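Student: Predicted model follows, preceded by the sequence.
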Amino acid sequence: MSQPRSAWLGDFLLLSALWGASFLFMRNAAMELGPLPTAAARVGIAALCLLPLLWRRGLLPELVRHHRPVLFVGLLNSGIPFALYSYAVLSISTGLSAILNATVPLFGAVVAWAWLRERPGASRSLGLALGFVGVALLAWNKASFTPKAGAAATGWAVLACLLACVCYALAATFTKRYLAEVKPLVLAAGSQLGATLGLALPALWLWPGRAPSLTALASLLAVGVLCTALAYILFFRLISTVGPARTLTVTFVVPVFGVLYGTLLLSEALTPAMLGCGVVILCGTALATGVVRLPARKVVADRP
């Protein structure tokens, strides 16, 4: 029996709002700490929140059994992407970063096609093409590899966002192939621990000598506790309640919150080009993930 809408809609909207806010909090922290320290602090705080919960539920032995692949996927699914996004939001708007993040399912479909031989059908093939056209148009409009009028070059930041999305896609396929039997909470806590271990040394090396402001510290706590630890709990609770397919549609709502926060709180401009390309990307993603499908052709039998 399917759950009533009211039983999961609150979790869904809260998860979307939290992940949409992560770009804003990463920007506030990275402006003072730098990308690598920001990413390391984010996953470290999340690990400190999730590991006691893992211990309380008696799941630490399972993490020990699968520690190598779980720690590796944490670096691929959290450590590297969080560092890339923390770098990107220093040069491009948080709203643009959120829109580019919507390409994760597109790259996920390509990786699954190449790695797991999951050949896409007509709807998904059209969605992939449409989504990547939207990405190309958005990158063409926003990416510049040379500074203009005193502004930083944005091309590397756009590429960093797309590389982060590729990392998410690779991690999802790796998890599906090698960690399908591992409990979600073990994956969540173990991945944050793995990301922390992977980023600890470079983050300590690059940690700024000046103490961060209260705004930066509050942003770190918010992105670590709310946007990572709590968000993972909501994410896996939704998967168990309504299934992975419906849960992954959160991808379509996160950019809405990301753009909203950037526009209202940071006075970021939302251009018609960004809005149009974002719609193209989301439509392509909806087709590529199977949320929307082309109508099936009716086969009319020949009459005798």
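Tutor: Alright, I've got the coordinates. Quick caveat, the model's predicted, so the values are computed rather than measured.
Student: drop to CA atoms for contacts and neighbour counts, all remaining ones
Tutor: Fine.
Student: doesn't Leu33 make contact with Pro208?
Tutor: Yes. Assessed by CA atoms under 8 Å, Pro208 is found in contact with Leu33 at 6.0 Å.
Student: Check which residues of the helix or strand where Thr173 lies are buried.
Tutor: Using DSSP states H and E, the element containing Thr173 is helix 155-178. Using 16 or more other CA atoms under 10 Å as the test for burial, helix 155-178 gives 155-175.
Student: of Pro208 and Leu33, who's got more company?
Tutor: Leu33 (27 against 13; other CA atoms under 10 Å).
Student: The more buried one and Leu71, how far apart?
Tutor: The spacing between Leu33 and Leu71, counted by CA to CA, to the nearest Å, is 25 Å.
Student: Ala88 now?
Tutor: Counting by CA to CA, the gap from Ala88 to Leu71 is 25 Å.
Student: One more: Gly58?
Tutor: Taken as CA to CA, the span from Gly58 to Leu71 is 19 Å.
Student: Put this next to the first one:
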Amino acid sequence: MKKDYWLLLLLAALWGGSFLFMRVAVPSLGPLPLIELRLSLAALTLLPVLCWQGGLALWRQHWLRIAISGGIFLSALPFCLIAWASLSLPAGVASVLNATTPLMTALWALPLAGEKLTAQRSSGLLLGLAGVVVLMLGRGAGFTAGSLLPVLAMLAATCCYGWAGHMTRRWLQGVPPLVISTGMLSSGALLLLPLAWWQWPAVTVPPKVWGSVLALALASTALAYLIFYRLIARLGATQASGVTYLVPVFGVLWGALLLGETINSSMLLGAALILAGVVLLSWQPGRAR
């Protein structure tokens, strides 16, 4: 059991590092080519595992739903939005904004799952929104279009995650996670290929950027998904989802240590408000553990 929690920390470090790798690579490659490389390399890494486990038949059976919920809304579209936002947002700020995913999931639960907007849920959503506002004001950028659009892109990405989470549970109940993850990465790469080819950079890409691409695709995507689904099998979905609270910690840490990003009080306060909102949304009396 102790080993599983070390894996949880490793997963948070890998996913937190994804914002660092995107911040390094996206100025040279551009958002679309970078995400195409991320998806295709990760898919090529997982495909042999899927074939070895005999999951191709299940993928063919559910390919359309996997392509819509996973290929578009769980990978290609949100990844591109995050990569574009990373052109101007620090890695630490992007990782904190990414933590609004549970807030968006809760909002989608109103029309998709028939849940009610209780006082507790409303308070959690308001706390999360307050955290986003504090982050923006703390960057000293105000509410100009140039500073607002990257933040909105991050929120649109987490909105995609929230919708896809509900639809994956509705459409793909009982489908093995490896089938879903390999299918979504592969279909996302195929859908994005023409646009990425059109936007491919004409300049020489530095070796440091290629290193970030490999780390993003192999470590923060392929390996991270394998660890995540192992944790779901070992700890259950609820405890595995605890990684949500740890990813911003590592995202801020890697940005400060490796990119020299500043950690100020407004970033810490914004992160605390967003995570407090997530905790309030997911808190259920009698299930405190």
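Tutor: Arrived safely, thanks for sending. This one's a predicted model, so the numbers in the text were calculated from it and none came from an experiment.
Student: what's the matching residue for Val24 of the second structure over in the first structure?
Tutor: The equivalent of Val24 of the second structure in the first structure is Asn28 (alignment by TM-score structural alignment).
Student: Where does the closest residue to its match other than its chain neighbours fall, secondary structure wise?
Tutor: Nearest residue to Asn28 of the first structure, sequence neighbours excluded (CA to CA, 6 or more residues apart in numbering): Ala216, at 5.7 Å. Using DSSP H and E, Ala216 of the first structure falls within helix 214-221.
Student: can you tell me the mean distance of that helix from the second structure after alignment?
Tutor: On superposition with the second structure, the mean distance recorded for helix 214-221 of the first structure (mean CA distance after the TM-score superposition for the first structure) is 0.7 Å.
Student: Which residues are in contact with the spatially most central residue of the second structure?
Tutor: Taking CA atoms, centre = their mean, the centroid of the second structure lies closest to Asn98, which sits 6.4 Å from it. Asn98 of the second structure sits next to Met154, Leu155, Thr158, Pro248 when contact means CA atoms under 8 Å, 6 or more residues apart in numbering.
Student: residue in the first structure matching the second one?
Tutor: Mapped onto the first structure by TM-score structural alignment, Leu155 of the second structure lines up with Leu162.
Student: So its match versus Cys283 of the first structure, what's the distance?
Tutor: Taken as CA to CA, the span from Leu162 of the first structure to Cys283 of the first structure is 18 Å.
Student: returning to what we had before: which of the helices or strands spans the closest residue to the match of Leu155 of the second structure other than its chain neighbours?
Tutor: Nearest residue to Leu162 of the first structure, sequence neighbours excluded (CA to CA, 6+ apart): Leu100, at 6.8 Å. In this structure, Leu100 of the first structure sits in helix 94-101 according to DSSP H and E.
Student: Mind checking what helix or strand follows that helix in sequence?
Tutor: Criterion used, DSSP H and E; the element after helix 94-101 of the first structure is helix 104-115.
Student: What range does that following helix cover in the second structure?
Tutor: Going by TM-score structural alignment: helix 104-115 of the first structure matches residues 101-112.
Student: of Gly58 and Leu71 of the first structure, who's got more company?
Tutor: Neighbours per residue, other CA under 10 Å: of Gly58 of the first structure and Leu71, the larger number sits with Leu71, 23 against 10.
Student: The more buried one -> the second structure?
Tutor: That one, Leu71 of the first structure, aligns with Ala67 by TM-score structural alignment.
Student: Same question for Leu53 of the first structure.
Tutor: Using TM-score structural alignment, Leu53 of the first structure sits opposite Val49 in the second structure.
Student: What residues of the helix or strand where that match lies count as buried?
Tutor: In this structure, Val49 of the second structure sits in helix 31-52 according to DSSP H and E. Within helix 31-52 of the second structure, the residues that count as buried by 16+ other CA under 10 Å are 31-47, 50.
Student: What helices and strands are in contact with it?
Tutor: helix 2-29, helix 77-85, helix 177-198, helix 207-214 (3 or more CA pairs under 8 Å, 6 or more residues apart in numbering; DSSP states H and E).
Student: And that helix against the first structure, how far off on average?
Tutor: Relative to the first structure, helix 31-52 of the second structure is 0.6 Å off (mean CA distance after the TM-score superposition for the first structure).
Student: can you list the residues that contact the helix or strand just after that helix?
Tutor: Sequence order places helix 56-61 as the next helix or strand after helix 31-52 of the second structure, per DSSP H and E. With CA under 8 Å, 6+ apart as the test, helix 56-61 of the second structure has contacts from Leu50, Ile66, Val175, Val179, Ile180, Gly183.
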